[in-house]
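**Student:** One predicted model, sequence on top.
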Amino acid sequence: MTRVAAIIGGGVIGGGWAARFLLNGWNVQVFDPDPEAERKIGEVLDNARRSMPGLSDTALPAEGQLTFHDAIEDAVAGAEWIQESVPERLDLKQKVYAGLQAACREDAIIGSSTSGFKPSELQEVAPRPEQILVTHPFNPVYLMPLVEVVPSDRTAPERVERTKQIMTEIGMYPLHVRKEIDAHIADRFLEAVWREALWLVKDGVATTEEIDESIRMGFGIRWAQMGLFDTYRVAGGEAGMKHFMAQFGPALKWPWTKLMDVPEFNDELVDLIAGQSDAQSGHLDIREMERIRDNNVVAMMRALKAQNWASGAVLNKHDAKLMADAGMVRKAADIADPSQPIVTVARAVPIDWLDYNGHMTESRYLQAFADASDRLMEIIGCDQDYIATGGSFFTAETHIRHIDETHLGARIEVRTRVLMAEGKKMHLWHEMYAGDKLLATGEHILIHVSLETRRPAPFSPEIAANLKMISEAQAGLDAPEGVGRYVGQPR
């Protein structure tokens, strides 16, 4: 049964939440009195559909159904999750809670996107205060994994755990904030940096562009993958954090910051900041900047996936869930019909797979087919545990035919056949499709080897039995068109 999320308030954050749930297969019901809400959310969704699938190395589930409603009671009907993202006015939020709690399920979770209010403030006049907690995301919500989960003393531990579970299921990283505090955790750091930046601009020390460059070219890269304390621990060298604190701790007493003093927020300062910002990036419209941001975020997070580190580890965990939910085969016993090609890859074409012509570049066809061979190896029993015992497959020969082009966001599927498996050799045939359109074929010869001797070695009994089962079941299929071709052979 499709799950339902209600989005109350469809601005930048609400639209991002809608995309996050929708592209993870939830039905989404939106309430926003803004007559432009449907257009605005539609534009956010266009960006999300372009970029979010690129974070995953497996296909996202089928997109849920998006509906817009003129009344809160209609929007929250049947919703398991309700996300409030209305403007940051406490009286408005409290009024919204009264209306939606009169109509929503009593077991629904009501999360607030508030960046500043504490949950106890949100709960003050609510009919069921225990139902409300803070779930504060970061923009763009459909890409950034962090969500701060902030309960109050009135929030049952079971509701907190369910909140964290749902956030994890849609690919986010729930950070449980153990004590209520204004602005939670992350925004307190951002506010400190923001205040110092305002002083640097006001005092003529740096322009908005120079400050942004100091972040982009320096500590922003380090923070993206290691945070604050681990970065400084590494800076301490072999002696670690204690040495760092001893060396730089006294600097805390030096007048390096004006964080205890705030510049007067007047029209002159606003005009100064806005003018420099316009000069810095005013040649780009907001949708262009969002797409550039999304491209960069996806590329950086995909690099972290390869290392299974930080946000990349969160994405890998979500990929494993998506594969399981989609019923992707992980072992031979799971194959429903071994007489048919096995789906070994199902994913979207990500941003970093494109070339200068705007379509998928040659090397990524090889990667997709290599991923398909790796999946087939896993299915027959040559998984990481087996490889750790000293056996694996090496690729001896590869031939790829490029038949049609494919573009950003296209859902591709690789279907794999075992043409031959005997002695120490495995002959695989891969076909890549986008829907019914054949994009490419890949032919691989793999040799089973001993990792100790680096020489060919017989299959294990389990691998031999699984390969025999698949190859014999598929033996009745017609020989694939193009098998055994050589490079340059006339078509």
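**Tutor:** Sure, I can see it. Nothing here was measured: the structure is a model prediction, and the numbers come from that model. Numbering: from 1, shown residues only.
**Student:** From now on I want contacts and neighbour counts done on CA atoms only, so please keep to that.
**Tutor:** OK.
**Student:** quick one: the strands in the chain?
**Tutor:** Counting by DSSP state E, the segments of the chain that form strands are 4-8, 27-31, 66-69, 81-84, 109-112, 132-137, 146-150, 173-176, 342-348, 391-402, 411-422, 425-434, 437-450, 455-456.
**Student:** For residue 289, which of those is the nearest?
**Tutor:** Smallest distance to residue 289 across the strands of the chain (CA to CA): 19.7 Å, for strand 132-137.
**Student:** Give me the contact list for that closest one.
**Tutor:** 13, 109-115, 118-119, 122-123, 144, 146-152, 155 (CA atoms under 8 Å, 6 or more residues apart in numbering).
**Student:** residues contacting residue 341?
**Tutor:** With CA under 8 Å, 6+ apart as the criterion, the residues that contact residue 341 are 415, 416, 417, 474.
**Student:** before we move on, what about residue 62?
**Tutor:** 23, 24, 25.
**Student:** Give me the nearest residue to the first one, chain neighbours excluded.
**Tutor:** Spatially, and ignoring its direct neighbours in sequence, residue 23 is nearest to residue 63 (5.0 Å; CA to CA, 6 or more residues apart in numbering).
**Student:** how close does that neighbour sit to residue 104?
**Tutor:** Using CA to CA, to the nearest Å, one obtains 24 Å as the distance from residue 63 to residue 104.
**Student:** the more surrounded of the two?
**Tutor:** In this comparison of residue 63 against residue 104, neighbours counted by other CA atoms under 10 Å, the higher total goes to residue 104 at 24 against 15.
**Student:** wait, doesn't the more buried one sit right on residue 77?
**Tutor:** Yes: A contact is recorded between residue 104 and residue 77 when judged using CA atoms under 8 Å, the distance being 6.0 Å.
**Student:** Test my guess that residue 111 contacts residue 83.
**Tutor:** Yes: if you go by CA under 8 Å, residue 111 and residue 83 touch, sitting 4.9 Å apart.
**Student:** Can you tell me which of the contacts of residue 62 has the most neighbours?
**Tutor:** Each of the contacts of residue 62 was scored by neighbours using other CA under 10 Å; the highest score is residue 23's, at 23 neighbours.
**Student:** Put this next to the first one:
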Amino acid sequence: MFKRKKKRSNCCAAIIGGGVIGGGWAARFLLMGWDVRVFDPDPEAERKVREVLGNARRSLPGLSDVAMPAEGSLWFCETLEDAVNSVDWVQESVPERLELKHKVYRQIQDHEAGSVIIASSTSGFKPSELQEGARDPEAIMVAHPFNPVYLLPLVELVPGEATHPNFVEAAKEVLTGIGMYPLHVRKEIDAHIADRFLEAVWREALWLIKDGIATTEEIDNAIRYGFGLRWGQMGLFETYRVAGGEAGMKHFIAQFGPCLKWPWTKLMDVPELTEELVDVIASQSDAQSGAYSIRELERIRDNNLVGMMRALKAQDWGAGALLNQQDARMRMGEGPHDKPLVTVARAVPLDWTDYNGHMNEARYLQAFGDATDRFMEIVGCDADYIASGGSYFTAETHIRHIDEVHAGARIRVETTCLLGEGKKMHLFHQMFEGDRQLATGEHMLIHVSLEIRRASVPGDAVAEKLGAIAAAHADLPRPDGIGRAIGAGK
């Protein structure tokens, strides 16, 4: 039966196969605080995984608005036995050959004393096929992700008949804990769920190219400028429900259902992938994207995905809602009052940088604004308090830009309360990357009655907490830059 091992401070995942998918899994686990061991006999595996990890470090932390876990430790193992010994999770991403997967599972279960989840990234095999001949078939299942694994949250979790329900629940817990959405496929089927849709679109696209109707670029434009964006935040059925207007889904089906009987689709047939057709597709794709290297295309893709997903996050919708839930799980506590409070701890996201390649000056204000909001929560001026009719409004701000910072950098803001009495709250924020000071922000806020939109004294609980923190901070050394005017002191 599945039992989480307690030997290490961090959980440990073994990644068997260090290609594109295996490297993505390694990055996802590692950046979510797991230790990771990678085994792949390819002599280039370490270079490939580290390149994928570099992209992940640059992009994944920017999806979170709270501190990420401390990055785990990464090892590249010379043998499979070294990789799987006493781990908590095994992710198999070897080539799609069933006999090879069976061989790997036998080796894993020979070397792993206790039952450990063995999750396969396969898109082509059902779990019952993977479990054939295994010593412990109950521990084997499919966990099929989508590239890039370190950004996209969906993973199709497909147990077989022999998979024990406890392993399924344990797998859901692990995958949710690293920020993914485990879609439990209750009945195994070839190609699972998502790839069946992809294959249908792929077949139709092949016919459109073969018949000279569209090029690879035109087909991609039809997706990325149209229904791809709709599907990205609503999926298929919810999109069609909206298309049905006020009359809803029944109206949509009544209006568009008959077209399913029209003879124009070729989804039940596939063009022969002749050398000529392959050449046409390859040449069109080269013309479309050949100016970019694979790494450049990956970065463009990551930039776009982060931007879209952060936009969805602001709406608490689709994949953005999942990110907000993950942030809530990772949100830091209040901390002691006898030193500056850490009010922001996060990575700089891709969309915070400007044409100079460093953080846009407006984002310094956003980071300090987030720090002020967090401080307000700490003193009790939270959503419930604001709903009751009181809040703090910023009256004056002064920011000093001391050093530059780039996308992916992990920043923190330390907040000192200089004054907290009557209607006033005077805060001094310092932004750091490690020990390097990046900026300071000085903010004067006034408590306001939201009913009359005028200055007022805060409620007793807020006033008491604010006063206590201000009194504790009064004994701290005064940070450099307090009261500084533009250009003064240079």
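**Tutor:** Nice, I can see it. Predicted model only: the values in this text are computed from it and were never measured.
**Student:** if we can go back for a sec, now the strands of structure 1 as a markdown table including distance to residue 294 of structure 1 and mean neighbour count?
**Tutor:** Conversion of those to a markdown table gives the following (distance: least, CA to CA, whole Å; neighbours: other CA atoms under 10 Å):
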| stretch | distance to residue 294 of structure 1 | mean neighbour count |
| --- | --- | --- |
| strand 4-8 | 22 | 27 |
| strand 27-31 | 22 | 25 |
| strand 66-69 | 22 | 15 |
| strand 81-84 | 23 | 25 |
| strand 109-112 | 24 | 24 |
| strand 132-137 | 16 | 26 |
| strand 146-150 | 16 | 23 |
| strand 173-176 | 18 | 19 |
| strand 342-348 | 16 | 23 |
| strand 391-402 | 29 | 17 |
| strand 411-422 | 19 | 22 |
| strand 425-434 | 24 | 22 |
| strand 437-450 | 27 | 21 |
| strand 455-456 | 45 | 14 |
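**Student:** any chance of these in JSON lines, with distance to residue 232 of structure 1 too?
**Tutor:** Putting the strands of structure 1 into JSON lines (distance: least, CA to CA, whole Å) gives the following:
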{"stretch": "strand 4-8", "distance to residue 232 of structure 1": "39"}
{"stretch": "strand 27-31", "distance to residue 232 of structure 1": "42"}
{"stretch": "strand 66-69", "distance to residue 232 of structure 1": "45"}
{"stretch": "strand 81-84", "distance to residue 232 of structure 1": "36"}
{"stretch": "strand 109-112", "distance to residue 232 of structure 1": "33"}
{"stretch": "strand 132-137", "distance to residue 232 of structure 1": "26"}
{"stretch": "strand 146-150", "distance to residue 232 of structure 1": "22"}
{"stretch": "strand 173-176", "distance to residue 232 of structure 1": "21"}
{"stretch": "strand 342-348", "distance to residue 232 of structure 1": "37"}
{"stretch": "strand 391-402", "distance to residue 232 of structure 1": "40"}
{"stretch": "strand 411-422", "distance to residue 232 of structure 1": "42"}
{"stretch": "strand 425-434", "distance to residue 232 of structure 1": "46"}
{"stretch": "strand 437-450", "distance to residue 232 of structure 1": "43"}
{"stretch": "strand 455-456", "distance to residue 232 of structure 1": "46"}
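**Student:** Read off where the longest helix seen in structure 1 ends up in structure 2.
**Tutor:** Selection of the longest helix in structure 1 by residue count, based on DSSP state H, yields helix 286-306. Aligned using TM-score structural alignment, helix 286-306 of structure 1 spans residues 294-314 in structure 2.
**Student:** quick one on the thing from earlier: looking for the alignment partner of the residue nearest to residue 23 of structure 1 in structure 2.
**Tutor:** Per TM-score structural alignment, the equivalent position to residue 63 of structure 1 in structure 2 is residue 71.
**Student:** Equivalent analysis for residue 160 of structure 1, please.
**Tutor:** The equivalent of residue 160 of structure 1 in structure 2 is residue 168 (alignment by TM-score structural alignment).
**Student:** ok, and the closest non-adjacent residue to that match?
**Tutor:** Closest to residue 168 of structure 2 by CA to CA, 6+ apart is residue 159, at 6.9 Å.
**Student:** same question, residue 180 of structure 2
**Tutor:** For residue 180 of structure 2, the nearest residue in space outside its immediate sequence neighbours is residue 153; the separation is 4.2 Å by CA to CA, 6+ apart.
**Student:** Would you agree the one you found is in contact with residue 183?
**Tutor:** No: using CA under 8 Å, residue 153 of structure 2 is not in contact with residue 183; the gap is 9.9 Å.
**Student:** can you pull the contacts of the equivalent of residue 26 of structure 1 over in structure 2?
**Tutor:** Alignment note: residue 26 of structure 1 maps to residue 34 in structure 2; criterion TM-score structural alignment. If you count contacts by CA under 8 Å, 6+ apart, residue 34 of structure 2 has them with 10, 11, 12, 13, 71, 72, 73.
**Student:** Against residue 116 of structure 2, how distant is residue 34 of structure 2?
**Tutor:** Computed as CA to CA, the residue 34 of structure 2 to residue 116 of structure 2 distance reads 16 Å.
**Student:** Also residue 230 of structure 2?
**Tutor:** The span separating residue 230 of structure 2 from residue 116 of structure 2 equals 39 Å under the rule CA to CA.
**Student:** Which one's more surrounded, these two?
**Tutor:** Counted by other CA under 10 Å, residue 230 of structure 2 and residue 116 do not tie: residue 116 has more neighbours, with 25 against 16.
**Student:** so can I have CSV of the contacts of residue 341 of structure 1 showing distance to residue 345 of structure 1?
**Tutor:** Putting the contacts of residue 341 of structure 1 into CSV (distance: CA to CA, whole Å) gives the following:
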residue, distance to residue 345 of structure 1
415, 7
416, 9
417, 13
474, 19
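**Student:** hmm, back to that, look up how far residue 137 of structure 1 lies from the aligned residue in structure 1 for the residue nearest to residue 180 of structure 2.
**Tutor:** For residue 153 of structure 2, the aligned position in structure 1 is residue 145, judged by TM-score structural alignment. Distance, residue 145 of structure 1 to residue 137 of structure 1, using CA to CA: 8 Å.
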